[in-house]
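1. Fold the following for me, if possible:
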Amino acid sequence: MTLQGAEPTVPESAWSKSSYSSGGGGECVEVATALATVHVRDSKNPDGQVLTVSPAAWSPFVRLVGERLG
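-> Reported below is the predicted structural model:
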């Protein structure tokens, strides 16, 4: 896992907002996937830090969150 600064590592058009995010100002997460990485950022601060993980780490995380929210 790495944290990157404000320099974009993926095109702006690659980012997508979580379907659980609302327009009400709550916690909003955006994700951009690439072949060997998954990038995560705070949609309220798109110029802030980006968390980068491997797809192997991202998949179980998403599954666990889905179980907790489901």
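2. switch to C-alpha atoms for all contacts and neighbour counts from now on
-> OK.
3. ok, and for the helix or strand containing residue 62, which residues are buried?
-> For residue 62, the host element (DSSP states H and E) is helix 55-69. By neighbour count on 16 or more other C-alpha atoms under 10 Å, the buried set for helix 55-69 is residue 55.
4. Please enumerate residues in contact with it?
-> For helix 55-69, contacts defined as C-alpha atoms under 8 Å, 6 or more residues apart in numbering pick out 36-38.
5. Quick one: end-to-end length of stretch 28-37, please.
-> Taking C-alpha to C-alpha, to the nearest Å, the first and last residues of stretch 28-37 lie 20 Å apart.
6. same deal with stretch 21-30?
-> Criterion C-alpha to C-alpha; first-to-last residue distance in stretch 21-30 is 9 Å.
7. And this one, please, so the two structures can be compared:
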Amino acid sequence: MEIEAKGLRVDLNRARWFKSTRSGPNCDNCVEVAFVGEAIAVRDSKNPSGPALIFTTAEWDAFVGGAKDGEFDL
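-> Below is the predicted model of the structure:
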């Protein structure tokens, strides 16, 4: 499936999806991430044929930086 988002053409058929190494084998609330060219795709691991969120590298870097800095901690 090829989609266009944020000015990027993303071919999800060629995506290699990854789950966090901290995800356990019995964990049912995980997301998967794929680095596809200039885009980063995120999907629900329970629904791999469902929709994916598409992020630019700048958006992804901002998210990862915020997570590392504790911006999303409760």
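8. Any idea what the TM-score is?
-> The TM-score (TM-score structural alignment, normalised by the length of the first structure) is 0.69; 62 aligned residues with a C-alpha RMSD of 2.1 Å.
9. got the contacts of helix 55-69 of the first structure as JSON lines, with neighbour count columns?
-> Below are these laid out as JSON lines (neighbours: other C-alpha atoms under 10 Å):
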{"residue": "36", "neighbour count": "10"}
{"residue": "37", "neighbour count": "17"}
{"residue": "38", "neighbour count": "20"}
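10. what would those residues look like in TSV with distance to residue 51 of the first structure?
-> Shown next, in TSV, are the contacts of helix 55-69 of the first structure (distance: C-alpha to C-alpha, whole Å):
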residue	distance to residue 51 of the first structure
36	14
37	10
38	8
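11. how big's the offset between stretch 59-66 of the first structure and the second structure?
-> On superposition with the second structure, the mean distance recorded for stretch 59-66 of the first structure (mean C-alpha distance after the TM-score superposition for the first structure) is 1.4 Å.
12. which residues of the second structure does that stretch align to?
-> Aligning stretch 59-66 of the first structure against the second structure (TM-score structural alignment) gives residues 61-68.
13. what distance separates the matching stretch from the centre of its chain?
-> When C-alpha coordinates are averaged (C-alpha atoms, centre = their mean, to the nearest Å), stretch 61-68 of the second structure and its chain have centres 13 Å apart.
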